[in-house]
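Enquirer: I would like the atomic coordinates for the input below:
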Amino acid sequence: MAKIKFTLFSLKDAVFAFGPIALLLLAIVVSAYYLVDPAPGRTLDFSAGQENSAYEIFAKQYSEELAKNQIALRVHQSQGSQENLEKITDLESNIDIGFVQSGSTNQLDAEARGLISLGSLFYEPIWIFYRSKKEWTSFEELRGKRINVGPDGFGVRRLFRQLLSVNSMEESEVQLQQDENTPATVAFIEGKLDALVMSSAPDSLLIQMLLQTPGVRLFDFAQAEAYTRRFPFLSHVILPRGIVDIGKNIPARDYHLISPTATLVAHESLHPALISLFLQAAKKIHGGANWLSRQGEFPSDRYTEIAVEKQAEKFYKSGPPFLQRYLSFWMSNFLERMWVVLLAFGALALPLSKIIPPLYVWRIRSRIYRWYGQLRSVEHAIDEANVKQRKQIAQDQMKKLDEIEARVNQLSIPLSYAEELYGLRSHINFVRQRVEVCL
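Expert: Got it, this is the predicted structure:
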């Protein structure tokens, strides 16, 4: 056991040699972790839409996707795009991101508010449902009708007013109501309204229900292409024949629709690492084919009047960041944020690797060399003693030598330093011989 003991690496000495420097480097890394480009928050607030709306349904899907990366996304209901814009702009509302319909603002206003776009996500057609024995072919048919356009927060009224203007009509020429979609739909079914104007993805339960309700017609925008030329934020989309129910052939023909797009909008203070994470989630949620878009059409950096953030542009050109393709979000984010610190750490580690081994050697040998001071004090005491006191002093120094030798014999050092230990023991014997001469 003794042989094993003396051949083992001295962990205690290594800790004392390496420990202070390692703690210093660790303190630097930890400080940099919190001070250099802080990590993204683990809780975010998302402003969606009304209960059971397409906005709320999609927002909950985003919450599920982000939860896979240990990020909690709290979904808040709202009246729609206009309210979402206000909440994102107002930093005191603590809303980080939300859905905003294209056409709700303009680039200059968005820049002044500090808003950024992560891209467009899906089409939100203008659905005009009506009850009539004959088909409506123009906006003239709406004159004098009772029409619900939803609350101001939806932004539908603003868009509907623009559509009326290009058809040479005034808002006063129709009877507008601004009830929420669910009670308005009930009133429409009961015959208390002549038409409903909505803007929503076809995923909305109300839209799907109305498309299959007997006696309810859908307005066909035969001039859809002309509308998109007048309003660049609109797109011409087609609701294909039979897409709702192929077996029942609903709808019985193709319908031309004009459509804004839902965009993912955030404040410019949103952490850059989260942008890529949201877009990866968007690709899973909106990347497939649906009633109105083809596979891979969304998410997209088109169809948005708000400037697309640079990090988002990189995603659309080359996909997720390199590290996020192979590592977890938090690990890749740590490496991306800390690469400067890690380089500095490597630069420090190289010279320190040359300093620490000598410190370790010095610590081992210092346990031996410090006894030479004791031996020198014994010799000095003998040399300075007068003749009368020399014998007594020699006896005292002999006891001291015995104590030194006993302590030295208890030293535990690695075998590679045994030469220094045995040299010390031989020097103790040498001094002992000098003291014995004086006895």
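Enquirer: C-alpha only now, for contacts and for neighbours.
Expert: Fine.
Enquirer: do you know how far the spatially most central residue of the chain is from residue 128?
Expert: Nearest residue to the geometric centre of the chain (C-alpha atoms, centre = their mean): residue 274, 3.4 Å. Distance from residue 274 to residue 128, counting by C-alpha to C-alpha, to the nearest Å: 37 Å.
Enquirer: check which helix or strand the residue nearest to the residue nearest to the centre of the chain when sequence neighbours are not counted maps to.
Expert: Counting by C-alpha to C-alpha, 6 or more residues apart in numbering, residue 274 lies nearest to residue 40, which is 7.1 Å off, once chain neighbours are set aside. Using DSSP states H and E, residue 40 falls within no helix or strand.
Enquirer: I'd like the structure of this one too, to check against the first:
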Amino acid sequence: MKLLLLYRRRWWLFYLPLVLCTAAALWWSATHWLVLPPGKAVIAAGSPQGSYSRLAQRYAEQLERTGLNVEIVYSDKQNGSLEQLMDARNAAGIGFAHGIYANARSPVQALAVVGQEPVWVFSGADGPASLAQAKGARVAAGAASSSSFMAAKVMLEHAGLRPADVHFDPAVGVAAAEALADGKIDVLFLAAGEDSQAVQLLTRQGNIQLLGTEHAGALVAQEPHLQPLLLPQGAIELRGDIPPRDLTLMSLQTHLLVRPEVHPALQRALLDAAIAIHEGPNFLQRHGQFPSFRGSDFPLSPVARAYSLGARPWLETLLPYGTAQQVELLMFAIIPILAIALILLAWIPRLFDWRISAALNHFYGDVKFLESDMDKIATENPMALRRLLERLDNIERQVVALDLPDEFSDRWYTLREHLAAARERLLKLRSR
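Expert: From the prediction side, this is the model:
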């Protein structure tokens, strides 16, 4: 009987496939569904002397408090942080960049806008009083790939000047500031924070003037990556009245960036760190202004969008980073899968019990119908008892051929006894 063959091979046909399916489900859950977050984060910081280097250090300190191991990797380029993120061979998954670098082909996502850096435009003692007068001027704006140069090019075009109308100098930082003070260059463009050494040096020199941007709204309409920023009179130094009047500067937004494959839990940990680092007020920044999820130049991460709406796994509100995801995997994957597997393992023997019981009950039913027909036929048509005997022989042959597991032998012998009793009764009816 096929049933007995299945029963004897139940370990290979039922139990082993179930165990393998359970192991596959656990593996898939841990590697594709509820993947545990990494224990290490790699941050691309660009130049070791740049502002992103200091920012990366602050993020590393915040993340290490959650138990993460953080590595900071550097590059000798000004936009090295973004380039490292865009290089698939680089291990970095976190970085920073100005929004002016954003384009539709950027394979990175923004978690938030975490700050703004003014584009400072300084003019020397003999330099122009406005950008419109800078034709033929010697302009320092850094390398052609730098955000300062890109902003300078847009701002000069807005003032009516083409790149060929000025002479660009590759000097940057303090070297450019000293060149401006010495009269070696006429105009300096510098995208940097107020704590930049070059900015601190130039804003306090009496022969250096800080230029504002005229028609800033029109410039924003032309280049949305630049945003207007009001620098109030005396904001840099109140006693020295620096600047001597309100100025409208242009600014570049600083973005916290991640690769799309960065684990959602790590992205939320980064956003927690961003709030701790950037929420407080500072120069030209109100309390709570950053991090901001609006006006991002890079595509906003879906995790950041959900975070901005308050959506967060409830376990993360109770447990620390890493532990929450482990508990989530345990609660929603491991325990349910193992519970289903155990139920199925317990159900397989019951399946065989039910199937074998159904087969035996089928023969018991045939015997019962045959006994009912005995009394009726013996009274009405005694000659038909021979057909009943043939039916009984057929049933008995099937029962004898029924090869059942040992644990069902008692029920098999009981069925044989019922068949023997039915045969004995049938023979007595025929002998009348």
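Enquirer: quick check: TM-score for this pair?
Expert: After superposition, the two chains reach a TM-score (TM-score structural alignment, normalised by the length of structure 2) of 0.68; 328 aligned residues with a C-alpha RMSD of 3.1 Å.
Enquirer: rewinding a little: the residue nearest to the centre of structure 1 corresponds to which position in structure 2?
Expert: Using TM-score structural alignment, the equivalent of residue 274 of structure 1 in structure 2 is residue 266.
Enquirer: what does residue 102 of structure 1 give?
Expert: Aligned partner of residue 102 of structure 1 by TM-score structural alignment: residue 99.
Enquirer: find the nearest non-adjacent residue to that match, please.
Expert: Excluding its sequence neighbours, the residue lying closest to residue 99 of structure 2 (C-alpha to C-alpha, 6+ apart) is residue 297, at 5.1 Å.
Enquirer: report how many residues lie close to that neighbour.
Expert: Residue 297 of structure 2: 23 surrounding residues under other C-alpha atoms under 10 Å.
Enquirer: element containing the aligned residue in structure 1 for residue 46 of structure 2?
Expert: With TM-score structural alignment defining the correspondence, residue 46 of structure 2 maps onto residue 49 in structure 1. Using DSSP H and E, residue 49 of structure 1 falls within no helix or strand.
Enquirer: quick check: closest non-adjacent residue to residue 49 of structure 1.
Expert: Nearest residue to residue 49 of structure 1 in three dimensions, chain neighbours excluded: residue 78, at 4.5 Å (C-alpha to C-alpha, 6+ apart).
Enquirer: count of residues packed around the one you found?
Expert: Residue 78 of structure 1 has 20 neighbours, counted by other C-alpha under 10 Å.
Enquirer: could you measure residue 194 of structure 1 against residue 136 of structure 1, distance?
Expert: From residue 194 of structure 1 across to residue 136 of structure 1, the span is 12 Å (C-alpha to C-alpha).
Enquirer: likewise residue 309 of structure 1?
Expert: Distance, residue 309 of structure 1 to residue 136 of structure 1, by C-alpha to C-alpha: 42 Å.
Enquirer: again with residue 319 of structure 1
Expert: 45 Å.
Enquirer: swap in residue 226 of structure 1?
Expert: Per C-alpha to C-alpha, residue 226 of structure 1 is found 18 Å from residue 136 of structure 1.
Enquirer: one more: residue 384 of structure 1?
Expert: In this view, residue 384 of structure 1 and residue 136 of structure 1 are 126 Å apart by C-alpha to C-alpha.
Enquirer: the two: which is more packed in?
Expert: Taking other C-alpha under 10 Å, residue 384 of structure 1 and residue 136 do not tie; residue 136 has more neighbours (17 against 10).
Enquirer: ok, that one touching residue 219?
Expert: Yes: counting by C-alpha atoms under 8 Å, residue 136 of structure 1 touches residue 219, with 6.7 Å between them.
Enquirer: lovely, talk soon.
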